[in-house]
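1. what follows is a predicted protein model with its sequence.
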Amino acid sequence: MNDTALLSNDTQQVAQSLKVFVKSAFVENEDAKKGIAYYEGKNDIVDNKIYYYDDNGTLKEDKNASNIKIPHRFMTEIVDQKVQYLLSNDLKVEVDSENNTTSGLQEQLDKYYNAQFKQVLQDLLTNASTKGFEYLYAQVNNNDQIQFIVADGLKITPLTDDKGNVIKLLRYWQENLLINSKKQIVNHVEIYDNNTVTYYVAVGNDNYNLDTSLKPNPRPHVISLSSDDEPEISGRSLGTIPFYRFQNNNSEETDLQPIKALIDDYDIMNAYMSNNLQDMAEAIYVFNGDMDISTSEMKQNIKAKKAVITGTSENSFDLKTYDIPVEARTRKMEIDRQNIYKFGMAVDSLQVGDGNITNVVIMSRYELLNMKANKLETRLMALLDWVNQLVISDINRRLGSTYTTDMVTFEVERSMLINEQDKANIAKIEADTKSVAVQTLISIAPYVDNTTLVNKIAELFDVDVGTVIENMRTQEYGNDGAGINTAD
């Protein structure tokens, strides 16, 4: 977001602009709110109401009608499936062990890329999938070591120049405090740049001012106090804005948006089928005869007493039943379910198929999930590059070392279900094929030179032919009773 006044170095000028800016910048993000709600199982169906028109044409809520509300948590499954597919296995952080200058680096990296960091990554990807984006924040812990936490992206906004470059970043948050025996909302704003952070505060609807309770203000990203009687404040900067905006995709669309209408339709089909079963569990009593009764009363009789009175001249009594279109609604729910997983680019765990579940079939079912994961993994690697720059810089600061970021590589190993029997059968076929090939080579050994024979065997078993020849210099290899040596 662009606001020239907020880019100023004059703290008073910034303070005067904050009140209007905060109100305009932090409006409700409806798509993000819906994504969070559906992830938590709070689908629109929970607010469903049933209405009818009375005799006067007035729309009223029908409180006697069954109104079963069953939210289906497709969003939770689809988001968690994607995140766990990427991160269920350990994130591999490896160092070039053949490089002598990397000695001790792996041990240091393990202190940063630990179980806590991996949990942060899972939370970050989950939040980004539900909101469309999320922020990762770099802070320094009590051990003077940098660590990373997830920061609520709905309370953070970038400040850009005319060219769209992020110059500063603004974080907004509130707290309830007791001031002069009265509870009041205290608004906080933090503005970060590459070197400093400035804190502003406003009580209630007052204008913002510098937070005088924090000294110094502005201050470096990291400050420390000496333990002397007269503490001295010192600090350092991270050299970059310590926030990274992680996008779920280029348009920052949530995982809910492509499938929300389908989930809503599935919920409605399911809920109204349950309502019909509940309301029509008993037969309707039909009385034929002249009686003074209004349409509204008749409707309530149907719903509450399962009875209706008609205005025919002949009095009679009858029982009526109602055929619920269960098959049609069930089929519609099946179609919705298929489309939810298709357009949600996920794997339907209930998909059965024809029973021939080979690994080829399994991989085909993961095709859409792979496509979605590929896009997210690219963004994850860009995030890890940013993280690694801060980590390597922090290690060098603490140890006085000269490690570089290109010494570290990251690998994400995905996990999918496989058919172990199918895998074993394939392995057996490969082993049998190699066995036949070996027997064939043995049979033709007397008719070919040793070099050709060794090259073919090395190619068959995917070993280094140079290593094989070197071993042959010191050890005789038997081949159908005939010795093989290096002499042609």
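-> Nice, thanks for sending it over.
2. use CA for all of it now, contacts and neighbours both
-> Noted.
3. for the nearest residue to I259 once chain neighbours are set aside, which residues are in contact?
-> What sits nearest to I259 in space, not counting adjacent residues and going by CA to CA, 6 or more residues apart in numbering, is I340, at 5.7 Å. Shown in contact with I340 (CA atoms under 8 Å, 6 or more residues apart in numbering): 74, 259, 262-263.
4. rerun at 7 Å
-> By CA atoms under 7 Å, 6 or more residues apart in numbering, the contact list for I340 reads 259, 262-263.
5. and of those, the nearest to T358?
-> I259 (29.0 Å; CA to CA).
6. how close does that closest one get to N127?
-> Distance of I259 to N127, given as CA to CA, to the nearest Å: 17 Å.
7. these two: which is more packed in?
-> Relative neighbour count places N127 above the other of I259 and N127, with 26 against 20, counting by other CA atoms under 10 Å.
8. and the comparison structure, right after this:
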Amino acid sequence: MNKGKAWLHVYYDENGQLSFKKIPTEEIVPLWRDADHTQLDAVIRVYEVEAYEGTQKKIITKVEFWDTTGVRRYVLDNTAGLIPDVEAGESGSHFVVVQGEQEQPLNWECVPFICFKYNDEELPLVQVIKSLVDDYDAKTSDNANNLEDLPNSIYVIRNYDGTDLGEFRRNLSVYRAVKVTDEGGLDTKNIEINVEAHKSHIEQLRKDIYEFGRGVDTQSDKFGNSPSGIALKFLYADLDMDANIMETEFQASLEQLLWFVNVHLANIGAGDFTNEQVEFVFNRDILINETDAVTNIRNSVGILSEETLVAQHPWVTDVKLEMDRLKKQREMEYGGLPPEGGANGGEENEEDE
């Protein structure tokens, strides 16, 4: 959300375990194969490391070029430009398989970098609301300056019998008086602040920031006192829309991540899972009206299964654990048997008769 997109690097650590590392977005220059930015041809990574020459610390800029044939490493020199990185190795493979005493370099069939996008335009949230936030900050700052200057009204002096304004301010502060000549005098001009106009503008800016940023304004009048579930859904509608867009982009990225996992499992002999169906579920938490939720659950008894009703209860975090608790509670109350007269008591038994 802060940078529009983020990058995940797939690699094997020192112990041979499949690992993932977040790479700062500003370090990555992607070379896309298509206009929709779905397939990578290569990735250029530019980053800085600290090094020491004796006791003097210096910053070294390193450049890596990743594609399906491996990685090439360079050091950016101010005078010579790009030179091969001899220390880290001029080139290498994505990973190395060790069999006995032999090492076999191997590469993924895809560039081992995965892009996670905030939206399909790859634009950060700040780009949408930056101008509004800057205006909000500027108006608030100007108003704070005016309030600070308000007690020290502007002084208009005529025929001042002194040398400079510093002396005037000192005399006014110490003696609470100022000396003038002939037809001289002292007037004050107060700073007029249009409070209502400033307040209206600030409130409108705040609404626009939440509107364009698709956020939830907790100070909105819509919250009120114990709003209904429908009102809360409308309040979270913009945020939910933003989450839908992010989820759509993340689903595609997770599919790419799953490809690396499946290939890894096949490489280590765990099996071929490429044809297995995998579903990525994004759980969302929003404020709800618990009274409405519990009432709807109670009204659904007999229509839905007990496990479904328990899963929808706002106080339940672990459905399986809660079902086990209910089972144990019934065993303690009825000795493992249903209540006398059936599940709904004696009346149902009498009607059956």
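-> Received, thanks. Bear in mind the structure is a predicted one, so any value in this text is a computation, not a measurement.
9. strands - which of the contacts of I340 of the first structure land there?
-> When DSSP state E is applied, the contacts of I340 of the first structure are split such that none fall in strands.
10. narrow those residues to those in helices?
-> Using DSSP state H, 262-263 are the members of these that sit in helices.
11. take the contacts of I340 of the first structure and lay them out in CSV including distance to L214 of the first structure.
-> Converted to CSV, these look like this (distance: CA to CA, whole Å):
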residue, distance to L214 of the first structure
I259, 47
L262, 51
I263, 49
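12. quick check, central residue of the first structure?
-> T126 (2.9 Å; CA atoms, centre = their mean).
13. contacting residues around that residue?
-> Applying CA under 7 Å, 6+ apart, the residues near T126 of the first structure are 79-80, 83.
14. confirm that E48 of the second structure sits in a strand.
-> Yes. Checked against DSSP: H, G, I helix; E, B strand; the rest coil, E48 of the second structure lies within a strand.
15. okay, now the aligned residue in the first structure for it: neighbour count?
-> Per TM-score structural alignment, the equivalent position to E48 of the second structure in the first structure is Q174. Q174 of the first structure: 15 surrounding residues under other CA under 10 Å.
16. how about Q174 of the first structure: what's its closest non-neighbour residue?
-> The shortest distance from Q174 of the first structure to any non-neighbouring residue, by CA to CA, 6+ apart, is to N187 (4.6 Å).
17. so the one you found: helix, strand or coil?
-> strand.
18. that one against Y200, yeah?
-> No. Using CA atoms under 7 Å, N187 of the first structure makes no contact with Y200, being 8.4 Å away.
19. the equivalent of V360 of the first structure over in the second structure: which element?
-> In the second structure, V360 of the first structure lines up with I230, judged by TM-score structural alignment. Per DSSP states H and E: I230 of the second structure is located in helix 229-235.
20. coming back round to it: counterpart of the residue nearest to Q174 of the first structure in the second structure?
-> So N187 of the first structure corresponds to T61, using TM-score structural alignment.
21. quick one: its match and E103 of the second structure, what's the gap?
-> T61 of the second structure sits 30 Å away from E103 of the second structure, going by CA to CA.
22. so between the two, which is more surrounded?
-> Neighbours per residue (other CA under 10 Å) separate T61 of the second structure from E103, with T61 holding more: 16 against 10.
23. state the distance from that one to R45 of the second structure.
-> From T61 of the second structure to R45 of the second structure the distance is 10 Å (CA to CA).
24. what's the answer for V195 of the second structure, then?
-> Counting by CA to CA, the gap from V195 of the second structure to R45 of the second structure is 52 Å.
25. how about the aligned residue in the second structure for I146 of the first structure, nearest residue that isn't a chain neighbour?
-> Aligned counterpart of I146 of the first structure in the second structure: L18 (TM-score structural alignment). Leaving aside its sequence neighbours, L18 of the second structure sits nearest to Y12 (CA to CA, 6+ apart; 4.8 Å).
26. the one you found touches S93, doesn't it?
-> No. Assessed by CA under 7 Å, Y12 of the second structure is found out of contact with S93, at 11.6 Å.
27. quick one, which of the two is more surrounded?
-> S93 (17 against 14).
28. quick one: map that one onto the first structure.
-> For S93 of the second structure, the residue aligned by TM-score structural alignment is P220.
29. so who does that match touch?
-> With CA under 7 Å, 6+ apart, P220 of the first structure has these contacts: 195-197, 235-237.
30. kindly report the same for Q184 of the first structure.
-> With CA under 7 Å, 6+ apart, Q184 of the first structure has these contacts: 176-178, 204.
31. so which of the residues you listed comes closest to E334 of the first structure?
-> Once CA to CA is applied, the member of the contacts of Q184 of the first structure that ends up nearest E334 of the first structure is N176, at 48.1 Å.
32. gap between the spatially closest residue to that closest one that is not a sequence neighbour and Q174 of the first structure?
-> Distances taken as CA to CA, 6+ apart place I185 nearest to N176 of the first structure, at 4.7 Å, with adjacent residues excluded. Computed as CA to CA, the I185 of the first structure to Q174 of the first structure distance reads 7 Å.
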